[in-house]
Every structure is written in C-alpha cells, then in structure tokens.
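Asks: What would the 3D arrangement of this be:
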Amino acid sequence: MSKSTIALLALVGLLVSLPAGAQSLISRYVAGDDYKVADTPAPRAKRDHGKVRVTEFFLYSCPHCYHFEPELNAWRKQHPDVAFSRVPVLFGPGSQPYARLYYTEVALGVVDRLHDQIFDAIHQNGRPLTSEGQMRRFMVAHGVDGRRFDKVYNSQAVEDDVQGIIARMRRYPVTAVPSISVAGRYWTSGQVAGSNPRMLKVADYLIDRVRAAGADDGG
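Replies: You can find the predicted model right below:
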C-alpha cells in the first residue's frame, strides 16, 4: 500500500472519529474565496442575547435583491435563533432616498408589513418610488399617517441611521448586493459565493463556526 493511500485512510479515520459538530465545520468553504473576513470586527452586540447576528445588505432598486427576498424569507423561518437585521446600501446618490425609506419603515414599526410590498411596487408594479412624494403616497395608501411619515422621514434619527451606513460599508467592502455579514466579522455575497443560494449555505457554515467558537459579535 502506498504512503499516499495510507495517509488518505488515516485522514478518513480521523474525520469519522470527530464529533458531529466538529465534522460540520470541515467544509469546502474557504476564506478569501467563498467569504471574506472583516479587517475590523464589529463591537460585541449585547442586545442579541447570545444569538448570532446576521445582516443583509440590500438596495430596493436592485432586481437581484428583489428575487432573493423569497429565498431569504424562507431561510429566516428556518433560523429563528438568529438575530437578523438589514442595512440598505449607498450605491450612488439615488440610493440614499431608499435608505431613508427603509429606516423610516423601521421607526414607524411597519417594516415587517411593508418591506416586501415596496419591492413589489418597484419591480412588479412599475412604481419606482424614487421621490419623497412617491414614497409618501405609497405609505399613506398602506395605512401610514402622512404627517407621521413626513416627521420621521426627515428626522435627525433617520439621518443618523443613513450616515451610519457609511461606517458599516467600510467594515465590509460591499461592492454587490445582496450581501450578508455574519457576527460582525465575516461577510459573503452571491458574487463571492457563486450564487445567492450558495451564499446562504456559506452563511450557515459561518454561523456554525461562530457558535463553535463560543462567541458572537455584532453586525
């Protein structure tokens, strides 16, 4: 029997003898190829109560984000033990109103109800929602008080949220959406991972990796 065969059999034996949790972390996913490691990890997020923070970077006008949303929603239902959040990216001046719209939804407590409907309006119904007036009319048509929308959309709190995007995009050099960060230290995208479904598999691997390490940072 050759030395290479003996070495291969020894490796197989080692894998079989490893605990199931450790085996799950032996993966074809490779740092630098399938995911990236953040240069500056995010501060630990106490608000997550021990859950791993997963953050999606998205843009309302992005068709890839729109088509990814059903996959992401299904994935989220399978991961109730994950702390999930979103960050609307700033790709050019036209993206800033969409970012304001998203954080307005969050502040008004309607993001779970209207997030998917905004995607549908833009990509399915031909309503781009590119101006504050168009956004206001949409929100009012969906039960939001117009004066509350005006106040929140133009508030300093929403402005601070939008400005905070810049720092987060520096931490993860996001060049394409949708992208996902895990625990404030890893990130991947459909472009990096090879496809959006594979991106979610990479995210699963990274979540397991963080849990195996016994620590969780913010996103």
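
Asks: C-alpha from now on. contacts and neighbour counts both.
Replies: Noted.

Asks: Quick one: the strands in the protein, in order.
Replies: Listed in chain order, the strands found in the chain under DSSP state E are 36-37, 52-58, 82-88, 179-182, 186-189.

Asks: wait, what's in contact with the residue most central in space within the chain?
Replies: In the chain, the C-alpha closest to the average C-alpha coordinate belongs to Glu56, at a distance of 1.3 Å (Cα atoms, centre = their mean). Residues in contact with Glu56, defined by Cα atoms under 8 Å, 6 or more residues apart in numbering, are Phe84, Ser85, Arg86, Val87, Pro178, Ser179, Ile180, Ser181.

Asks: Could you work out the most separated pair of the residues you listed?
Replies: Phe84 and Pro178 (14.4 Å; Cα to Cα).

Asks: what about those two, which has more around it?
Replies: More neighbours sit around Pro178 than around the other of Phe84 and Pro178, counting by other Cα atoms under 10 Å; the figures are 26 against 17.

Asks: quick one, what contacts that one?
Replies: Pro178 touches Glu56, Phe57, Phe58, Leu59, His64, Cys65, Phe68, Ser189, Gly190, Asn196, counting by Cα under 8 Å, 6+ apart.

Asks: and this one, so I can compare the two:
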Amino acid sequence: MFKRLPLLLAALVLSTACSAKPAEGAAASFTDGQEYVSIATPQRLDPKGKIEVVEVFSFGCIHCAHYEPKVEELQKALPRTVAFHRIPAAFNDAWLPFAQAYYAAQRLLPADKLDESTDKLFKAKWDLHMPLNAIEEMADWYHQNYGVDSAKFVQVAQGPEVKAQIEKDTKLIQQWGVDGTPTMVVDGKYRSNRIQDFDQLNAVVRFLVDKETKGGK
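Replies: Next up, the predicted model:
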C-alpha cells in the first residue's frame, strides 16, 4: 500500500563545511533548486485558508526527534497569518504504526495536548530509548501518559478513517516530491531541499512564508 522511499537524509543534508552567513540584521536569501525547490504541481493541504507550513515527519526518524525543539521555535515565530500542520510519513511498513499513532492521538487527545504528546513521545523513544515501535506499545504509552484507553487507541489507529487519511497523505507527499524527513512544505508550492542545519531549515521556511506573504515575489 505504501510506496517505499529513501529515508532520513534525503531531505536534510547535514554539512560540516563552513558557509558564508548574511551580515547581522540582513535578511537571509535562498535559491530555488538549492535550499528549496518549487513543486511542479502545487497543492495545499487545505484548499483555502491561511498560508500553510507543513512538516512531513515520523516518530521513527531520529533527525525529526532532533529537529523537534526547533519546530517549536518555528511555530512560535510564525505570524498569525500562517497555519502550521504536521503530516506523518508512512514511507514503509516499519513507519506505518508511527503514522497511525499520530492520527489516533489527534483524534483522542484534547487539541492542546497533541503537540505536547508529540514532543514527549520523541523524547521517550530517542532519549529514554523506550521500546515504542508497535502500535500496541505506543497505545500503552499514551494510556500511561494521557489516560487514553489502550484498546480504543489501537482500534482508532487501525481503523478505516485513519487508513484513508494515511493513503491520502501518501499521495500528497509523493506529489510534493518528499522522499525524506524532516521536510518542510510551504503553501503546497515549495519544499525544503539541501539544508545544512536546522537553523537554516527554519530560516528557509520563514523566507518562503515571507515570499508567499508578498504574493510569491
């Protein structure tokens, strides 16, 4: 069902090479085809509404775990005219339970607890090295931390509504040309490309948001 795609580093090229930075106070400038690419057939997650910033991620991606604090910084820095969303990528069978868990949490947790639980699960898996890979393991974790009924969590995670959502997501991710995580997509028009570090990734997002705010100029 899910197309197998290269993992992890395709979207985020971490470099040890020195790079010139703009003078302090100067606006960063990035180039189409380098730090970001224009999407051939633009498509937003939500057809209407605010400018969108979408993080394509996975709980199974250690780079996403490392990026999580920077994602929180980015969300706080984005203007109110911008909507932030996440899409969990199910690039292969091993990553499918992580996508299922995210959408089960989205449906069963209070809205104001979703981001908090995402951050905590990343830390539990990658910092505390808890065995959180199978959907049942993550269901128990959500039960212990948020009081969600474990059986209900598994039922929702493996149910038809979440299955349809993941299938829809997978088509959109492929249309955007995303083949690794974390990848940031702005307004369905641009995706991050050759990024040196997470600070630059956030700067690219802000650059593209500003570009869209000015009508794509």
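
Asks: one step back: buried ones among the contacts of Pro178 of the first structure?
Replies: When the contacts of Pro178 of the first structure are checked for burial by 16 or more other Cα atoms under 10 Å, the buried set is Glu56, Phe57, Phe58, Leu59, His64, Cys65, Phe68, Ser189, Gly190, Asn196.

Asks: So the third one versus His115 of the first structure, what's the distance?
Replies: Same thing as Phe58 of the first structure. Distance, Phe58 of the first structure to His115 of the first structure, by Cα to Cα, to the nearest Å: 12 Å.

Asks: before we move on, what about the fifth one?
Replies: Separation of His64 of the first structure from His115 of the first structure (Cα to Cα) stands at 15 Å.

Asks: quick revisit: just give me the closest of the buried ones among the contacts of Pro178 of the first structure to Ala215 of the first structure.
Replies: Using Cα to Cα, Glu56 is the member of these that lies nearest Ala215 of the first structure, at 20.2 Å.

Asks: show me what contacts Trp95 of the second structure?
Replies: When the contact criterion is Cα under 8 Å, 6+ apart, the partners of Trp95 of the second structure are Ser58, Phe59, Gly60, Ala89.

Asks: Any chance of CSV for those residues, columns distance to Ala40 of the second structure?
Replies: Compiled in CSV, the contacts of Trp95 of the second structure are given as follows (distance: Cα to Cα, whole Å):
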residue, distance to Ala40 of the second structure
Ser58, 24
Phe59, 28
Gly60, 28
Ala89, 20
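
Asks: ok, back up a step: kindly supply the ChimeraX command isolating those of the contacts of Glu56 of the first structure that are buried.
Replies: Buried members of the contacts of Glu56 of the first structure can be picked out in ChimeraX with the line below, counting by 16+ other Cα under 10 Å:
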select :84,86,87,178,179,180,181
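
Asks: export the contacts of Glu56 of the first structure to JSON lines and tack on distance to Val30 of the first structure?
Replies: Rendered in JSON lines, the data for the contacts of Glu56 of the first structure read as follows (distance: Cα to Cα, whole Å):
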{"residue": "Phe84", "distance to Val30 of the first structure": "24"}
{"residue": "Ser85", "distance to Val30 of the first structure": "25"}
{"residue": "Arg86", "distance to Val30 of the first structure": "25"}
{"residue": "Val87", "distance to Val30 of the first structure": "25"}
{"residue": "Pro178", "distance to Val30 of the first structure": "20"}
{"residue": "Ser179", "distance to Val30 of the first structure": "17"}
{"residue": "Ile180", "distance to Val30 of the first structure": "16"}
{"residue": "Ser181", "distance to Val30 of the first structure": "15"}
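
Asks: list the contacts for the nearest residue to Ser189 of the first structure once chain neighbours are set aside?
Replies: Counting by Cα to Cα, 6 or more residues apart in numbering, the nearest residue to Ser189 of the first structure once its immediate chain neighbours are dropped is Ser179, at 4.1 Å. By Cα under 8 Å, 6+ apart, Ser179 of the first structure lies in contact with Glu56, Phe57, Phe58, Trp187, Thr188, Ser189, Gly190.

Asks: so who does the counterpart of Tyr102 of the second structure in the first structure touch?
Replies: Correspondence of Tyr102 of the second structure to the first structure, assessed by TM-score structural alignment: Tyr102. Taking Cα under 8 Å, 6+ apart, we find Tyr102 of the first structure in contact with Pro88, Val111, His115.

Asks: So which of these wins on neighbours?
Replies: Highest neighbour count within those: Pro88, with 23 neighbours (other Cα under 10 Å).

Asks: Now do the same contact list for that residue.
Replies: Phe57, Phe58, Leu59, Tyr60, Tyr98, Ala99, Tyr102, Ile165.

Asks: again, only this time at 6 Å
Replies: Taking Cα atoms under 6 Å, 6 or more residues apart in numbering as the criterion, Pro88 of the first structure is in contact with Phe57, Phe58, Leu59, Ala99.

Asks: excluding its backbone neighbours, what's nearest the last one?
Replies: Spatial nearest neighbour of Ala99 of the first structure, chain neighbours left out: Pro88 (5.2 Å); criterion: Cα to Cα, 6+ apart.

Asks: Which position in the second structure pairs with that neighbour?
Replies: When the structures are aligned by TM-score structural alignment, the residue of the second structure matched to Pro88 of the first structure is Pro88.

Asks: State the distance from that match to Leu45 of the second structure.
Replies: Computed with Cα to Cα, the distance linking Pro88 of the second structure and Leu45 of the second structure is 13 Å.

Asks: hmm, which two among the contacts of Pro178 of the first structure are most spread apart?
Replies: By the measure Cα to Cα, Leu59 and Asn196 form the most distant pair in the contacts of Pro178 of the first structure, at 15.0 Å.

Asks: what do we get in the first structure for Gln43 of the second structure?
Replies: Matched to the first structure by TM-score structural alignment, Gln43 of the second structure sits across from Ala42.
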